[in-house]
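S.K.: Got a sequence here, can you build the structure:
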Amino acid sequence: MFTGIVEEVGEIADVRSDGDVVVLTVRAALAAEVRHGESIAVNGCCLTAVVDHEGADVLTLELVPETMKRTSLGAVGGGSAVNLERAVPAGGRLDGHIVQGHVDGVGTLVSRTPGERSDEVRFALPAELDRYVVEKGSIAVDGVSLTVAARYPDGFGVALIPTTLADTTLGARRPGDPVNLEVDVIAKYVERMTAGYLPGSAQEGDAR
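M.R.: Next up is the predicted model:
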């Protein structure tokens, strides 16, 4: 589990194919503390770290076709910046919100309105995710825990504080850029658990 609080912005050092697997090499200071097999969120996508040399400043991550199909990581190349977060330890502080690192869909940055020190940014999201996004609720965008500031017919808006602009990749995102989205997992579980009680549901009788 993650919190959506980005620890570091890493840099893609290499992208290569190994059969049907895409192998990313990421350069980051936190790589020196990552052990082989640990989970790490890369732009909000939970991946398993392959550490070839303990204490090195690079780590290797393997992406299967499912990951390439469901996330924006297929678009990264050498030199791309990526948000990185290690899994939160049991008993650790939950500073953002509950983030699983399971990308629900790929959205698009529609527009950004710079302020004196903050930015208002609008995103479009896949129609099937619309019902999970509520004003003042939580959403992870490229692994960054954000609060939904506004809802629109085709998406949502957020307000980015100076720290988010400086310490994550969202400060450099431009209109048209794809972003990984993870909606609030609690909303998905509530929907699933209450589905049988809704009028017209095939499970309505069983739910009672």
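
S.K.: For the rest of this, base every contact and every neighbour count on C-alpha atoms.
M.R.: Noted.

S.K.: Break down this protein into its strands, ranges please.
M.R.: With strands called from DSSP state E, the chain shows them at 8-18, 21-27, 39-42, 45-50, 58-63, 81-86, 105-114, 119-124, 138-141, 144-147, 150-152, 155-160, 178-183.

S.K.: Go through those strands and name the closest to residue 190.
M.R.: Closest to residue 190 of the strands of the chain, according to CA to CA: strand 178-183, at 12.7 Å.

S.K.: who touches the closest one?
M.R.: The contact list for strand 178-183 (CA atoms under 8 Å, 6 or more residues apart in numbering) reads 43-45, 71-72, 99, 101-109, 125, 129, 132-133, 138-143.

S.K.: Just the buried positions in the lengthiest helix in the chain, please.
M.R.: With secondary structure taken from DSSP state H, the chain has its longest helix at helix 185-194. For helix 185-194, the neighbour count (16 or more other CA atoms under 10 Å) marks residue 185 as buried.

S.K.: To compare with the earlier structure, here is another sequence to fold:
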Amino acid sequence: MFTGITEEIGIIRAVRRSACASVLSIGASLVLSDLRIGDSVAVNGVCLTATGKDAGGFTADVMHETLNRSSLGRLVPGSRVNLERAMAADGRFGGHIVSGHIDGTGRITARRQDGSAVWYTVEAVPTLLQYMVEKGSVAIDGVSLTIAAVTETDFSVSLIPHTAGVTILGGKRPGDVVNLETDVIGKYVEKLLRPKQGTGPAGGITLEFLAGNGF
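M.R.: The predicted model follows:
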């Protein structure tokens, strides 16, 4: 589990690709302090397992499913990435619940300055936007952000100068692809409210169904 608070920006040192997977070598310093082989690290919001470690960084395998659902397949040597170690049990929960399991990608369509803040509009498919609500949470490249507005085709967020400065988001431009993880709570609530096959009303739970069952 992660909180969406980036600890440091890492640099891709090398990418070794095979037919259906990749191995990333990531330069880092802060996250290495207590990192052990087998530990989880969020790389641009994607939960990866450290498979090797040296004085200047660590390596991680990226499987086919992860490459299909995220933007990690676009990384090249020199790419900058957001890094966050798994949350410690005695740590402060500064962001929101982030699993590191990417739901899909979005594309930045607009960037504008608003005083000291930077606004981004991100285009996403309806199956992701259905879990987004105004003033709710979303993780973009692993960064916990508050959703300022949602439409049928996109959503908008505003970055304070600190967030723009200590993550890779400050350098994003229209056309860039970003990893998206929607709020996990919304997905669990949706499944719990959806009747099992063969039970409940065909159209889902409605006011009429609740009234007819004593609610």
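
S.K.: Same list (the strands of structure 1) but as JSON lines, adding mean neighbour count and distance to residue 192 of structure 1.
M.R.: Converted to JSON lines, the strands of structure 1 look like this (neighbours: other CA atoms under 10 Å; distance: least, CA to CA, whole Å):
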{"stretch": "strand 8-18", "mean neighbour count": "17", "distance to residue 192 of structure 1": "34"}
{"stretch": "strand 21-27", "mean neighbour count": "20", "distance to residue 192 of structure 1": "33"}
{"stretch": "strand 39-42", "mean neighbour count": "24", "distance to residue 192 of structure 1": "26"}
{"stretch": "strand 45-50", "mean neighbour count": "22", "distance to residue 192 of structure 1": "23"}
{"stretch": "strand 58-63", "mean neighbour count": "21", "distance to residue 192 of structure 1": "29"}
{"stretch": "strand 81-86", "mean neighbour count": "25", "distance to residue 192 of structure 1": "28"}
{"stretch": "strand 105-114", "mean neighbour count": "18", "distance to residue 192 of structure 1": "18"}
{"stretch": "strand 119-124", "mean neighbour count": "20", "distance to residue 192 of structure 1": "24"}
{"stretch": "strand 138-141", "mean neighbour count": "25", "distance to residue 192 of structure 1": "19"}
{"stretch": "strand 144-147", "mean neighbour count": "22", "distance to residue 192 of structure 1": "23"}
{"stretch": "strand 150-152", "mean neighbour count": "15", "distance to residue 192 of structure 1": "23"}
{"stretch": "strand 155-160", "mean neighbour count": "21", "distance to residue 192 of structure 1": "22"}
{"stretch": "strand 178-183", "mean neighbour count": "26", "distance to residue 192 of structure 1": "14"}
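
S.K.: May I have the residues that are in contact with the aligned partner of residue 11 of structure 1 in structure 2?
M.R.: Mapped onto structure 2 by TM-score structural alignment, residue 11 of structure 1 lines up with residue 11. For residue 11 of structure 2, the contact set (CA under 8 Å, 6+ apart) comprises 26-28, 77-81.

S.K.: ok, now residue 86 of structure 2?
M.R.: So residue 86 of structure 2 contacts 1-2, 39-42 (CA under 8 Å, 6+ apart).

S.K.: Next one: the residue sitting nearest the centre point of structure 1 from residue 8 of structure 1, what distance?
M.R.: A centroid search over structure 1 (CA atoms, centre = their mean) returns residue 44, at 2.4 Å, as the residue closest to the centre. For residue 44 of structure 1, the distance to residue 8 of structure 1 equals 12 Å [CA to CA, to the nearest Å].

S.K.: For the two, list the residues in contact with both.
M.R.: Listed as contacting both residue 44 of structure 1 and residue 8 by CA under 8 Å, 6+ apart are 83-84.

S.K.: Turn the strands of structure 1 into a markdown table, including distance to residue 166 of structure 1.
M.R.: Listed next are the strands of structure 1 as a markdown table, based on distance: least, CA to CA, whole Å:
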| stretch | distance to residue 166 of structure 1 |
| --- | --- |
| strand 8-18 | 10 |
| strand 21-27 | 19 |
| strand 39-42 | 17 |
| strand 45-50 | 21 |
| strand 58-63 | 22 |
| strand 81-86 | 12 |
| strand 105-114 | 14 |
| strand 119-124 | 11 |
| strand 138-141 | 15 |
| strand 144-147 | 13 |
| strand 150-152 | 22 |
| strand 155-160 | 10 |
| strand 178-183 | 17 |
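
S.K.: List just the one of these that sits closest to residue 172 of structure 1.
M.R.: With CA to CA as the criterion, residue 172 of structure 1 lies closest to strand 81-86 of those, at 9.5 Å.

S.K.: mean distance, the closest one to its aligned residues in structure 2?
M.R.: Strand 81-86 of structure 1 differs from its equivalent in structure 2 by a mean of 0.3 Å after superposition (mean CA distance after the TM-score superposition for structure 1).

S.K.: I'd like to check the angle between that strand and strand 45-50, please.
M.R.: 80 degrees (axes from the mean of the first three to the mean of the last three CA atoms, to 10 degrees).
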